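Participant: Provided below for reference: sequence and predicted model.
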Amino acid sequence: MDFDYSPKTKELQARLQKFMDEHIYPSEAAYHAEITANTAAGKRWTPLQTIENLKPKAQAAGLWNLFLPVDSAEASGYHGAGLTNQEYAPLAEIMGRVLWSSEVFNCSAPDTGNMETIARYGSEENKARWLKPLLEGKIRSAFAMTEPDVASSDATNIATRIERQGDEYVINGRKWWISGAGDPRCAIYITMGKTDPEAPRHSQQSMVLVPADTKGITVVRPLNVFGYDDAPHGHMEILFENVRVPVSNILLGEGRGFEIAQGRLGPGRIHHCMRLIGLAERALELMCKRASSRIAFGKPVAAQTVTQERIAEARCKIDMARLLTLKAAWMMDMGGNKFAKNEIAMIKVVAPSMACEVIDWAMQVHGGGGMCDDFPLAYSYTAARTLRFADGPDEVHRNAIAKLELGKYAVNPKPVEMPITRGC
């Protein structure tokens, strides 16, 4: 394994870092000021012009749709940067340093996973209707999987019904934590539910494309995360009542929802983990600067042994998480998601926990400042802590890792699938 970045990646890294320095970091104050102004005006669920004004600049700089992998580009007929998972990973890390910056480059969740899903599994008609405007940044999307009435950490529990009636599917169910559904530009939901409750356990679920303006859809409420509502993106609870869509809106075919989820979640976990590594890197940077500038008990906070220990530990943990994530990305490129299933599960445990710990230490060094939005740490912590649930709780991934490890020593080992799970 060679973890030196490719010349293509190095060149994109330099351009992306330059863009962050020139446009993203200087816009952070304007971003927060706009949110405050929108709140005061009662317009929380309004697209932020701070982000919208930067999108044309990112496109002009050739930093648009960087996530779109080679196979999805070929399948869709549209082209991003054509990077492998390993090549894209360090770019996700750079974007992850500022929580909202990925949207500027049209590389934010859940749109990236949804675009890849439609590119790989959608019909030509659906690609033209939904994928093209998503790649152009004209609309946004959501992924409707998690439900409040069942433990969605086991995705076979998902109870939303998708029943065929003639040339239509009729959808009934309740979803929550549907990220992105609060954005008024959210035009399409990829929705998972049961088409055949009597089928084998992993063949009951299907995925369909549901336009957000379809009759019978009610956005019940926005859910907040540690006091943040994440407007205008939002994490919504949604009710589907006799929602009808054409049969042609099904992805890949009935009973193939888990197959699609396997293809969708692997790259998404790489993206999430690398963004978390970027978030942790920035927290460490802020921690070092703050510790060097603050005097307590007659000497800089940086001179305190406990601070030095935490800085050293943070450096070690960030680098370990990065190397493990890059290994997972490389293995996915070499052999696909199943080949890398153990490493994908491991990074999903390691990266969020590492980020939570590093950000927590940085908050501690910042004292009272670490608790408020004068610094990005409190909001960063909520994002990192949330990702110990999103794409599956730690416990589910640990179980999968343990089963794979135990299987090495079993007389008749049983296959272990990568968990399809959303948490909550």
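Facilitator: Yep, it's here. Residues are numbered from 1 along each chain as shown.
Participant: C-alpha only now, for contacts and for neighbours.
Facilitator: Will do.
Participant: which parts of the stretch 251-400 of the chain are strands?
Facilitator: 295-296, 299-300 (DSSP state E, counting those that start in this stretch).
Participant: can you redo the ones you listed as CSV with distance to Ile162 and mean neighbour count?
Facilitator: Formatted as CSV, the strands of the stretch 251-400 of the chain follow (distance: least, C-alpha to C-alpha, whole Å; neighbours: other C-alpha atoms under 10 Å):
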stretch, distance to Ile162, mean neighbour count
strand 295-296, 62, 12
strand 299-300, 62, 13
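Participant: distance to Asn157 added to those, as a markdown table?
Facilitator: Shown next, in a markdown table, are the strands of the stretch 251-400 of the chain (distance: least, C-alpha to C-alpha, whole Å):
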| stretch | distance to Asn157 |
| --- | --- |
| strand 295-296 | 53 |
| strand 299-300 | 53 |
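Participant: how about Phe240, secondary structure?
Facilitator: Per DSSP: H, G, I helix; E, B strand; the rest coil, the local secondary structure of Phe240 is strand.
Participant: that one: what's it in contact with?
Facilitator: By C-alpha atoms under 8 Å, 6 or more residues apart in numbering, the contact set of Phe240 is 171-174, 216-218.
Participant: now the lengthiest helix in the chain: buried residues?
Facilitator: Counting by DSSP state H, the longest helix found in the chain is helix 257-293. Buried positions in helix 257-293, judged by neighbour count with 16 or more other C-alpha atoms under 10 Å: 257-258, 260-284, 286-288, 290-291.
Participant: comparison target, given below:
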Amino acid sequence: MTLFDTSPRTTDLRARLAAFMDEYIYPNEAEFHRQVNEGNRWEHVQLIEDLKPRAREQGLWNLFLPPASDPNGKFGPGLTNLEYAPLCEVMGRVWWAPEVFNCNAPDTGNMEVLARYGTPEQQEQWLIPLLNGEIRSAFSMTEPEVASSDATNIQASIARDGDEYVINARKWWTSGAGDPRCAVSIFMGKTDPQAERHLQQSMILVPMNAPGVTIERMLTVFGYDDAPHGHAEMTFENVRVPAGSILLGEGRGFEIAQGRLGPGRIHHCMRLIGQAERALELMIERAASRVAFGKPLAAHQHVREAIAHSRMEIDQARLLTLQAAHMMDTVGNKAARGQIAAIKVVAPNVALRVIDRAIQVFGGAGVSQDTPLANMYAQARTLRLADGPDIVHTETVAKEELRRQGVDLGRR
């Protein structure tokens, strides 16, 4: 058995997922866009709601929680990160598909946080409805007025006042906030600005309907608004929540963030690999069917080179991501931080190159709404920023390698 052989249950789930995608997702891509674009764009999409019961009946639901987040198998099938990764790739081939299986960001990361760090009361109030697909959630971390590549810059205030916390902040790129079913946001801010640098921050649960929570505007990504999911700029003005809303305790924000972002980055990277695979398939279909200068595009050397480089790069990115997933399962997120950082740089850049080649082979159609390529490109480019920009992750990889080679960085 090789290191990355899939387990029997992953093989079975992957086959069932692929069949579900073939039967219900790919044939409905045009219908999804039709439903989003008619009427109020910020209402739920009925197509997705109709498909969720089918996915749940087939056991394709809440696949994402690893044993570390759900040690007793209370909330899901208990797949490891390595077992889940191939499934995430399949779902990622269509950007809206993960929600059908209740495996979409930011809900997956938020559910992992609640499963791993939440109190029984917090789990009852928020986790169970999320696991049942009854509500959606958001994650409020980034701020427009500071360089968010350094999360210690966060200026959001979480101040204790008796039995409550008072929250004041301006946040943006709060993904998921546009959905009318978004009921709660996990919010990161400072509880003690005088504490040690990485102990100033805390995470707290904020109901979206709390007085003082305002969505100021929805942001676009290269012109896409990603409705009805969306990414919001929000203000929190003297928002009061019960003291029991704090997660894990004051000063534990960075600890929670590392627990949340590690699996989330694996998920992002595998979804990107799924998109790159689909882009390659589309590229080959186009190259085989279109004729230029008297022969099929596939007969032109530069097109074949594009196909070959795409195949090699995708396989490299997948193996690197599976290695990171394996390390997370066997030695933990902290020990795997260098590998997690590496895939967060590699996967979006590989996906961008492959999608770009596919666009080039399609010509004008590649940048139109007639193919999914333009939207895929916008998403892949955004993920070079989301969950930390490339430069932050390359710094992590370099520091881990220097330490491995015995170089003492001290406080530099």
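Facilitator: Noted; the coordinates are in hand. Source: prediction; values computed, not measured.
Participant: show me what Ser108 of the first structure aligns to in the second structure.
Facilitator: In the second structure, Ser108 of the first structure lines up with Asn104, judged by TM-score structural alignment.
Participant: from Glu255 of the second structure, how far off is that match?
Facilitator: Between Asn104 of the second structure and Glu255 of the second structure the distance, using C-alpha to C-alpha, to the nearest Å, works out to 22 Å.
Participant: same question for Ala298 of the second structure.
Facilitator: Counting by C-alpha to C-alpha, the gap from Ala298 of the second structure to Glu255 of the second structure is 50 Å.
Participant: and Cys269 of the second structure, by the same measure?
Facilitator: 22 Å.
Participant: quick one: the helices in the stretch 251-400 of the first structure, in order.
Facilitator: For the stretch 251-400 of the first structure, the helices defined by DSSP state H, counting those that start in this stretch occupy 257-293, 305-335, 341-366, 377-386, 394-407.
Participant: JSON lines for the ones you listed, including distance to Glu93 of the first structure?
Facilitator: Shown next, in JSON lines, are the helices of the stretch 251-400 of the first structure (distance: least, C-alpha to C-alpha, whole Å):
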{"stretch": "helix 257-293", "distance to Glu93 of the first structure": "4"}
{"stretch": "helix 305-335", "distance to Glu93 of the first structure": "9"}
{"stretch": "helix 341-366", "distance to Glu93 of the first structure": "12"}
{"stretch": "helix 377-386", "distance to Glu93 of the first structure": "14"}
{"stretch": "helix 394-407", "distance to Glu93 of the first structure": "21"}
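Participant: test my guess that Thr9 of the first structure contacts Ala89.
Facilitator: No: counting by C-alpha atoms under 8 Å, Thr9 of the first structure does not reach Ala89; the two are 9.3 Å apart.
Participant: the two: which has the busier surroundings?
Facilitator: Ala89 (26 against 20; other C-alpha atoms under 10 Å).
Participant: name the helix or strand for the aligned partner of the more buried one in the second structure, please.
Facilitator: Under the alignment (TM-score structural alignment), Ala89 of the first structure pairs with Ala85 in the second structure. If you go by DSSP states H and E, Ala85 of the second structure is part of helix 81-91.
Participant: try Trp172 of the second structure
Facilitator: According to DSSP H and E, Trp172 of the second structure maps onto strand 164-175.
Participant: how far away is the counterpart of Asp329 of the second structure in the first structure from Gln308 of the first structure?
Facilitator: With TM-score structural alignment as the criterion, Asp329 of the second structure lines up with Asp333 in the first structure. Separation of Asp333 of the first structure from Gln308 of the first structure (C-alpha to C-alpha): 38 Å.
Participant: how about Asp111 of the first structure?
Facilitator: Distance, Asp111 of the first structure to Gln308 of the first structure, using C-alpha to C-alpha: 40 Å.
Participant: more crowded one of these two?
Facilitator: Between Asp111 of the first structure and Gln308, counted using other C-alpha under 10 Å, Asp111 has the larger neighbour count: 24 against 15.
Participant: as a check, name the ranges of all strands in the stretch 101-250 of the first structure.
Facilitator: Ranges of strands in the stretch 101-250 of the first structure, per DSSP E, counting those that start in this stretch, are 140-144, 161-165, 168-179, 186-194, 205-211, 217-223, 235-246.
Participant: which strands and helices lie in contact with the third one?
Facilitator: By that I understand strand 168-179 of the first structure. Other helices and strands packing on strand 168-179 of the first structure, by 3 or more C-alpha pairs under 8 Å, 6 or more residues apart in numbering; DSSP states H and E, are strand 140-144, strand 161-165, strand 235-246.
Participant: whereabouts in the second structure does the longest one align?
Facilitator: Counterpart in the second structure of strand 235-246 of the first structure, with TM-score structural alignment as the criterion, is residues 231-242.
Participant: go through that stretch and flag the buried ones.
Facilitator: By 16+ other C-alpha under 10 Å, the buried positions in stretch 231-242 of the second structure come out as 231-236, 238-242.
Participant: compute the number of surrounding residues for the aligned residue in the first structure for Arg404 of the second structure.
Facilitator: Arg404 of the second structure maps onto Lys408 in the first structure, with residues paired by TM-score structural alignment. Neighbour count for Lys408 of the first structure, taken as other C-alpha under 10 Å: 11.
Participant: I'd like the distance between Lys408 of the first structure and His397 of the first structure.
Facilitator: 17 Å.
Participant: ok, now Met287 of the first structure?
Facilitator: Counting by C-alpha to C-alpha, the separation of Met287 of the first structure from His397 of the first structure is 30 Å.
Participant: could you do Val104 of the first structure as well?
Facilitator: Val104 of the first structure sits at a distance of 31 Å from His397 of the first structure (criterion: C-alpha to C-alpha).
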